[in-house]
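Trainee: coords please:
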Amino acid sequence: MTHVLVVDDDPGITRFFQRFFSQRGVAVSSAHTVEEFNLQLEQEFHLALVDIRFGAVDGVQLINQLAQTHPHCAVVAITGYASVKTAVQAMKAGARDFIEKPFTDLDQLQRQLDVYLRGSGSSRDEDDPWPELCPILRKIGMICAANSPLLPILRIAMRIADSDIPILILGETGVGKEQVARFVHEASSRQNNPFLAINCAAISDTLLESELFGHEKGSFTGATETRQGLLELADRGTLLLDEVADMPVRLQTVLLRVLEQKEFLRVGGRSPIRSDARILSATNRPVDQLAVEGTFREDLLYRLDGVRVEIPPLRHRKDDILLMMKDFLKRQDVPEDHVSPDFERYLIAYAWPGNVRELYQALRHAIALAGKGPITPEHLPARIRHAVEGHPQDPDGFTWDQDLDQLTKRILQDWLQKQDCTLEELEQTLKQLNRQVLFRVVEHLWTKYQKDKNKVCEILGINERKFRYILYELRPDRRDSH
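Mentor: Take a look at the predicted model:
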């Protein structure tokens, strides 16, 4: 017999569910205190309903405990505080869903809970654990294994897709933040309206302002006609602000006003324009730290960070890697049996700092080199082979310890040989060397990460202005080549 546990310190709620489930032939146990909850853990349950505010106890802790002790029990959080953010915390702790008090629509409640009571009481199908996600995943071409750590995150995204609460999507470069944003859009009632995205780090300040808000004819040199901005074009749809942490502070102020008032002015315009676009944002940078440092407005962060969704890097999604490979091979008309077991082993062993983007680039590289023959590790880019095989040097043969040691010895020898060389002259030589080394390091990473400016800045811990200074100003003769 299907068995449900209700954990709530309000006897009225437990009596409600006693009647609700008994009419449907479901056995119900209840817990009003932590002591009663701990005693109930000796039994097995198909479904547990847990109040987020359980007296003085944080219900999220109880949900996490249930997820650990009863992994096959579906847990649903109960919230009466209209706090989607708190409910999302419960889902991150292990809850599959949340329901909101008061329960006015009993038919909707029944439909929501039936998902977890369907069949022989099993909380989920092991082969297809998240069937409600599949249509959207197929529509946007997103690949996830049945046990992917990305799936619970998408479940949260789907649950809040229609709430219009702001979502801040965090994750490393190339991890698929825009695809998650598109998932939210497709899961919402806005799906039939536009989904638009803009990379706030990829264009200049003035162009970004014009792209976001549009401009009036004659508002600046070259503005030969009035143009709608993305906020206007995305009305009743979704707008993703990718790499939002790189947005200039001046535009952050304008964006904050848009979020608060739901209206904006075109560049050169005087008439306010209203927009019902849902704003999603994404970044690969430590946005909390940037807010503390003052380079990102703290009040804007509060506005954007309604719910924070962190996308796990590809190195934590090993099963996804092989599924992505198989899907990519199919789209390229390459037989799956052309792939050697060692090739798959290399894919699993590599850390993928560039994530999904780097994986697809590596697959293209391997397919091109292999031609119609077997695909082996030798067809992977050298940097991947060296990383998997444990070689510390970069593919171009540069080894920091050895090369820098030799360089230091050569500078010292040259200085000692110059009888009239002063310490000041040595310092000037070292300054020049410092400039050259800085440029070489940035140029090397710039090439290694396929001109991904954000990744290079993240690795070196520098901002965009410092990056531009090193790459463009220290070697003026090389500006045009980048």
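Trainee: rest of the way, CA atoms for contacts and neighbours
Mentor: Noted.
Trainee: so residue 430 lies in a helix, does it not?
Mentor: Yes. Using DSSP: H, G, I helix; E, B strand; the rest coil, the assignment for residue 430 is a helix.
Trainee: would you confirm that residue 50 belongs to a strand?
Mentor: Yes. Under three-state DSSP, residue 50 sits within a strand.
Trainee: ok, now which ones touch it?
Mentor: Contact analysis of residue 50 by CA atoms under 8 Å, 6 or more residues apart in numbering lists 6, 7, 8, 59, 62, 63, 75, 76, 77, 78.
Trainee: and for residue 416, the neighbour number?
Mentor: Here the count is done by other CA atoms under 10 Å, and residue 416 has 11 residues near it.
Trainee: what separates the strand or helix carrying it from the chain centre, distance-wise?
Mentor: Assigned by DSSP states H and E, residue 416 belongs to helix 400-417. Put simply, helix 400-417 sits 44 Å off its chain's centre (CA atoms, centre = their mean, to the nearest Å).
Trainee: how about stretch 63-76?
Mentor: Computed by CA atoms, centre = their mean, the chain-centroid distance of stretch 63-76 equals 25 Å.
Trainee: one more, please, to line up against the first structure:
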Amino acid sequence: MKQKILIIDDDTSLRRVLEFNLQEAGYQTAAAASGEEGLRLFGEVEPALVISDMKMPGMDGMQVLKSIKEGAPDTPVIMITAFGSVDMAVEAMKAGAYDYITKPFNRDELRLTVAKALQFSSLSQENRHLKSQLTDRADFSAIIGSSPAMEKVFQVVAKVADTEASVLITGESGTGKELVARSIHSRSSRASGPFVAINCAAIPHDLLESELFGHVKGAFTGAVRDKSGRFALADGGTLFLDEVGELPPALQPKLLRALQERMIEPVGGTKPVKLDVRVVAATNLDMEKAMSDGTFREDLYYRLAVIPLHLPPLRQRRDDIALLLRHFCGRHGAEKVQFDTAALAALLAYPWPGNVRELENLVERLLIMRNGDTITVADLPEKILNHERPATAGSVVNLPPDGYSLEELEREVVVQALERNSWNQTAAARFLRIPRHTLLYRMEKYAITPP
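Mentor: Here you go, the predicted structure:
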């Protein structure tokens, strides 16, 4: 996309010369004949650079500069001044102007000054982005786990991170899908580019297309200026589509086209825009059911799920709960806090319908309300303890009130039997009272491998 430059000058002929030279150099321009008009246009076009004359009737260049720096300090401003007013230009640079050019100036001087200003602005933005990336990378340590289920996740991330393949992360709410998406981005060749996230379920359907693809001025009521969408903001980096299963059917063909052709068309626009974006998506929905119901396109699903990656719920990796407890205590500055045996046993037995997010919230609450450095059963909320009571006398399994997948239950039973018998398959099959070949079939079906 062409970079936009705003020209503010009361001299009509000079404005036209500036516009012609800058457009010839490949820039998009907007022009204003006064400081007041220039500030109004600045809010509409959101330029990458401003060129303003120093002396103008009404609001002069210095006032324009100060107003721009107050509202958008990162936008570079180049001042135009007469030869005898260099002192004023120097004052403008002290006030935040990037540089100045004196009248009369030639075309090459203008283009070189503009190019340097835009390069400086780009480097400044990249520097801020890298700093934010360093901050974000501290969050990657929050993907805690040493269980076999999480080891598989880590292996997949390591293999697919530095590719261009689309990844679809599935799993229940609270399992850490965005953290995994960020981890994929940080380990890819796009790590120096932006990571842009959008929750497809959190934005009204009639606004979602504009949020994704942007819009041009006048595309609809309220579109007072061009706006870049999340795809454009993620150019050169990664776009994370959270809750992609909630995408309205009318928008799904447009997303499919964007993925296939690597081009988008802003709302109200007539020219497609080519972009370099990798897409990582996530959902907690049953996508097989969504496709069979006709609410999600099969071709879009397979385009998103070139690499499917499933995050296990916390109840399927209970071995990680103790690690997570220590991690969350450390995050809140409570490294000395311990959980006694009975409290830890209760937490291990709880099904965690809210997964890791629920565990983290509970730890934060316990740390606030604790009376000492040891958390006991008495500190735990009733719902953690009550679930342990069997629904019927003599029942082997205590199912959670919100239901449970039969396949997940079967897989968990097989894993527990293998763990109890030190992964001896013959002993585990005898424990489950099934033939060994049936156990091997179940292990292959659920991708169960010894640690």
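Trainee: any idea what the TM-score is?
Mentor: Remark: TM-score between the superposed chains equals 0.54 [TM-score structural alignment, normalised by the length of the second structure]; 259 aligned residues with a CA RMSD of 2.3 Å.
Trainee: returning to what we had before: corresponding residues in the second structure for the helix holding residue 416 of the first structure?
Mentor: Following TM-score structural alignment, helix 400-417 of the first structure has no partner segment in the second structure.
Trainee: identify the residues contacting stretch 363-372 of the first structure?
Mentor: By CA under 8 Å, 6+ apart, stretch 363-372 of the first structure touches 325, 328, 375, 376, 379, 380, 381.
Trainee: next: stretch 196-215 of the first structure.
Mentor: For stretch 196-215 of the first structure, contacts defined as CA under 8 Å, 6+ apart pick out 178, 223, 226-232, 234, 238-244, 246-248, 251, 264-269.
Trainee: list the buried ones in the longest helix along the second structure?
Mentor: As assigned by DSSP state H, the longest helix anywhere in the second structure is helix 107-137. Neighbour counts over helix 107-137 of the second structure (16 or more other CA atoms under 10 Å) mark 110, 113, 114, 117, 118, 121, 129, 130, 133, 136 as buried.
Trainee: picking that back up, buried set for the helix holding residue 416 of the first structure?
Mentor: By 16+ other CA under 10 Å, the buried positions in helix 400-417 of the first structure come out as residue 415.
Trainee: now do stretch 374-387 of the second structure
Mentor: 375, 376, 377, 380, 384, 385, 387.
Trainee: the second one is in contact with residue 340, isn't it?
Mentor: Going back to what we said before, that points to residue 376 of the second structure. Yes. With contacts counted by CA atoms under 8 Å, residue 376 of the second structure reaches residue 340, the gap being 5.7 Å.
Trainee: for the two, list the residues in contact with both.
Mentor: Here residue 376 of the second structure and residue 340 have no joint contacts, going by CA under 8 Å, 6+ apart.
Trainee: what's the counterpart of residue 431 of the first structure in the second structure?
Mentor: So residue 431 of the first structure corresponds to nothing, using TM-score structural alignment.
Trainee: give me the distance between residue 431 of the first structure and residue 313 of the first structure.
Mentor: According to CA to CA, to the nearest Å, residue 431 of the first structure stands 38 Å off from residue 313 of the first structure.
Trainee: the more surrounded of the two?
Mentor: Neighbour count, other CA under 10 Å: between residue 431 of the first structure and residue 313, residue 313 has more, with 22 against 12.
Trainee: grab the nearest non-local neighbour of the more buried one.
Mentor: Using CA to CA, 6 or more residues apart in numbering and skipping the chain neighbours, the partner closest in space to residue 313 of the first structure is residue 175 (5.9 Å).
Trainee: swap in residue 217 of the second structure?
Mentor: Once flanking residues are discounted, residue 217 of the second structure sits nearest to residue 225: 4.3 Å by CA to CA, 6+ apart.
Trainee: pretty sure that neighbour is in a helix, no?
Mentor: No. Counting by three-state DSSP, residue 225 of the second structure falls outside a helix, being coil.
Trainee: what distance do you get for it to residue 190 of the second structure?
Mentor: Separation of residue 225 of the second structure from residue 190 of the second structure (CA to CA): 30 Å.
Trainee: helices along the stretch 301-450 of the first structure, start to end?
Mentor: 318-331, 341-349, 355-370, 382-389, 400-417, 423-448 (DSSP state H, counting those that start in this stretch).
Trainee: for the ones you listed, give me JSON lines that also has distance to residue 304 of the first structure.
Mentor: Shown next, in JSON lines, are these (distance: least, CA to CA, whole Å):
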{"stretch": "helix 318-331", "distance to residue 304 of the first structure": "29"}
{"stretch": "helix 341-349", "distance to residue 304 of the first structure": "35"}
{"stretch": "helix 355-370", "distance to residue 304 of the first structure": "25"}
{"stretch": "helix 382-389", "distance to residue 304 of the first structure": "37"}
{"stretch": "helix 400-417", "distance to residue 304 of the first structure": "42"}
{"stretch": "helix 423-448", "distance to residue 304 of the first structure": "30"}
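Trainee: out of those, nearest to residue 307 of the first structure?
Mentor: When those are compared by CA to CA, helix 355-370 sits nearest residue 307 of the first structure, at 23.3 Å.
Trainee: report the angle between the closest one and helix 382-389.
Mentor: Taking axes from the mean of the first three to the mean of the last three CA atoms, to 10 degrees, one finds helix 355-370 of the first structure and helix 382-389 inclined to each other by 110 degrees.
Trainee: after superposition, how close is helix 355-370 of the first structure to the second structure?
Mentor: Superposing on the second structure and averaging over aligned pairs (mean CA distance after the TM-score superposition for the first structure), helix 355-370 of the first structure comes out at 1.3 Å.
Trainee: relative to the whole chain's centre, how far out is that helix?
Mentor: Relative to its parent chain, helix 355-370 of the first structure has a centroid offset of 22 Å by CA atoms, centre = their mean.
Trainee: find me the equivalent region of it in the second structure.
Mentor: With TM-score structural alignment as the criterion, helix 355-370 of the first structure aligns to 355-370.
Trainee: again, but for stretch 457-477 of the first structure
Mentor: Taking TM-score structural alignment, stretch 457-477 of the first structure hits no residues over in the second structure.
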